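**Q** Just to be clear, the model below is a prediction. Sequence and coordinates:
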Amino acid sequence: MVDAIVKIKRVVALCLVTVAFPAYSGDPYWLEGRINTQHEIDVYRSESCGCCKTWITHLKEHNFVVRDHVVADVTPLKEQLGVPKQGYSCHTAKINGKVIEGHVPAQAIKKALSNEDIKLLTVPGMVSGSPGMDMPGAPKHAFKVYSVDSEGEVGVFSEYANY
């Protein structure tokens, strides 16, 4: 009888561990915030840019519906949309009246969508380790996502130490 109780306890414990373990073994950081809600985004990039294509893949992994616009020169669009020159990167996107410049993580874009005051997010340059610049073997550098609000004020929207 005691052996039967011990066996039952072990089976119950094993079942609990099997059910509970996935709750503690979260997705990699870059997959956090994935939800079923779809967001449509227009991305403008040059045809030759490989990291832009990889960033688009990152967006799609986060349930963005990407309209990919290949253009000869993205600079006129950046100027038209008011992207500060110190915030320039290789691609520009538009979503729900907001401008996204560079390798901004999908999670930051989703967070900004709920903030009406934010007009622009940017990751200036091409930071190794940011989405789209996270090639195998590439160093993972810390980076910041900067925001520009409706008053033109620039601030740090989010920071990533090991994306």
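**A** Here it is on my side, so go on. Numbers count the residues shown, from 1 in each chain.
**Q** rest of the way, CA atoms for contacts and neighbours
**A** OK.
**Q** what's the spacing between the helix or strand hosting Asp3 and its chain's center?
**A** Assigned by DSSP states H and E, Asp3 belongs to helix 2-24. Helix 2-24 sits 37 Å away from the centroid of its parent chain (C-alpha atoms, centre = their mean, to the nearest Å).
**Q** the strands in this structure, which residues?
**A** 39-45, 64-70, 92-95, 98-102, 118-123, 143-149, 154-160 (DSSP state E).
**Q** Mean neighbour count and distance to Pro84 for the ones you listed - can I get that in TSV?
**A** Listed next are the strands of the chain as TSV, based on neighbours: other C-alpha atoms under 10 Å; distance: least, C-alpha to C-alpha, whole Å:
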stretch	mean neighbour count	distance to Pro84
strand 39-45	19	17
strand 64-70	16	21
strand 92-95	20	12
strand 98-102	25	10
strand 118-123	25	9
strand 143-149	20	9
strand 154-160	14	10
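**Q** neighbours around Ala13, how many?
**A** Residues near Ala13, counting by other C-alpha atoms under 10 Å, number 12.
**Q** Got another one to weigh against that:
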Amino acid sequence: MAQTNAPFIDRRTVLVTLALAATAGPLAAADTRPRVTIWKDPNCGCCGAWGEHLERAGFPIRMVDVADMDAVKSRLGVPGDLHSCHTAEVGKYVLEGHVPAGAVLRLLAESPDIRGLSVPGMPIGSPGMEVKGMAAEPYVVRAFKADGSSFDFMAFTGSSPAG
């Protein structure tokens, strides 16, 4: 049998390499994406589920329980007609409600001159509002400015952009 100078790679090396490669994407994203600070009512469960959605997308998060959410929304300039469950900050922007990670990524990439994004209400199927056995509702992510004006930013069904 002819002898080669090729290095020998055992099964263990292959498995360890594959495991590291599988986690490299989310870990690298978490190192480069800004932290999302989430203010939420201590008794709310959907807020934590939304935070987990952002973590899966590579965002580091910090949860802060607050008794007076209206004060947080007022301080951060969220227009009353766009209020939802929880309020968050990422970079220079405010996020209100169940804003999908895809909209946050677009927001950060484009860096528009707005105050933030909102998903008013709590649409079934939006991130953190998934209900087993129920179809996701279509909904619109609204962009809002410091003067309180708003406009459509993106449309979604569940966590996926609507075509």
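**A** Yep, that arrived. Keep in mind the model is a prediction, meaning the values are calculated, not measured.
**Q** what's the TM-score for these two chains?
**A** For this chain pair, the superposition-based TM-score is 0.74 by TM-score structural alignment, normalised by the length of the first structure; 130 aligned residues with a C-alpha RMSD of 1.7 Å.
**Q** coming back round to it: output the strands of the first structure in CSV, with distance to Met133 of the first structure appended to each entry.
**A** Listed next are the strands of the first structure as CSV, based on distance: least, C-alpha to C-alpha, whole Å:
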stretch, distance to Met133 of the first structure
strand 39-45, 15
strand 64-70, 18
strand 92-95, 15
strand 98-102, 10
strand 118-123, 11
strand 143-149, 12
strand 154-160, 14
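**Q** Which among those is found nearest to Ala4 of the first structure?
**A** Checking the strands of the first structure against Ala4 of the first structure by C-alpha to C-alpha gives strand 154-160 as the closest, at 51.6 Å.
**Q** Unless I misread the structure, Thr23 of the second structure falls within a strand.
**A** No. Going by DSSP: H, G, I helix; E, B strand; the rest coil, the assignment for Thr23 of the second structure is helix, not a strand.
**Q** how close does it sit to Met134 of the second structure?
**A** According to C-alpha to C-alpha, to the nearest Å, Thr23 of the second structure stands 31 Å off from Met134 of the second structure.
**Q** and Leu117 of the second structure, what does it touch?
**A** If you count contacts by C-alpha atoms under 8 Å, 6 or more residues apart in numbering, Leu117 of the second structure has them with 93-96, 99, 141-144, 153.
**Q** Can you find the partner of Leu18 of the second structure in the first structure?
**A** Using TM-score structural alignment as the criterion, Leu18 of the second structure maps onto no position in the first structure.
**Q** I misspoke; the intended subject was Leu105 of the second structure.
**A** Aligned partner of Leu105 of the second structure by TM-score structural alignment: Lys110.
**Q** Help me confirm that Ala155 of the second structure comes into contact with Ser126.
**A** No. Using C-alpha atoms under 8 Å, Ala155 of the second structure makes no contact with Ser126, being 11.1 Å away.
**Q** Tell me, how many residues neighbour Leu20 of the second structure?
**A** Using other C-alpha under 10 Å: Leu20 of the second structure sits among 12 other residues.
**Q** Give me the three-state assignment for it.
**A** Three-state call for Leu20 of the second structure (three-state DSSP): helix.
**Q** For Glu55 of the second structure, see how far away it is.
**A** Using C-alpha to C-alpha, Leu20 of the second structure is found at 18 Å from Glu55 of the second structure.
**Q** now Gly125 of the second structure
**A** 18 Å.
**Q** Looking only at neighbour counts, state which of these two leads.
**A** Gly125 (21 against 18).
**Q** Just give the nearest non-adjacent residue to the more buried one, would you?
**A** Ala136 (3.9 Å; C-alpha to C-alpha, 6 or more residues apart in numbering).
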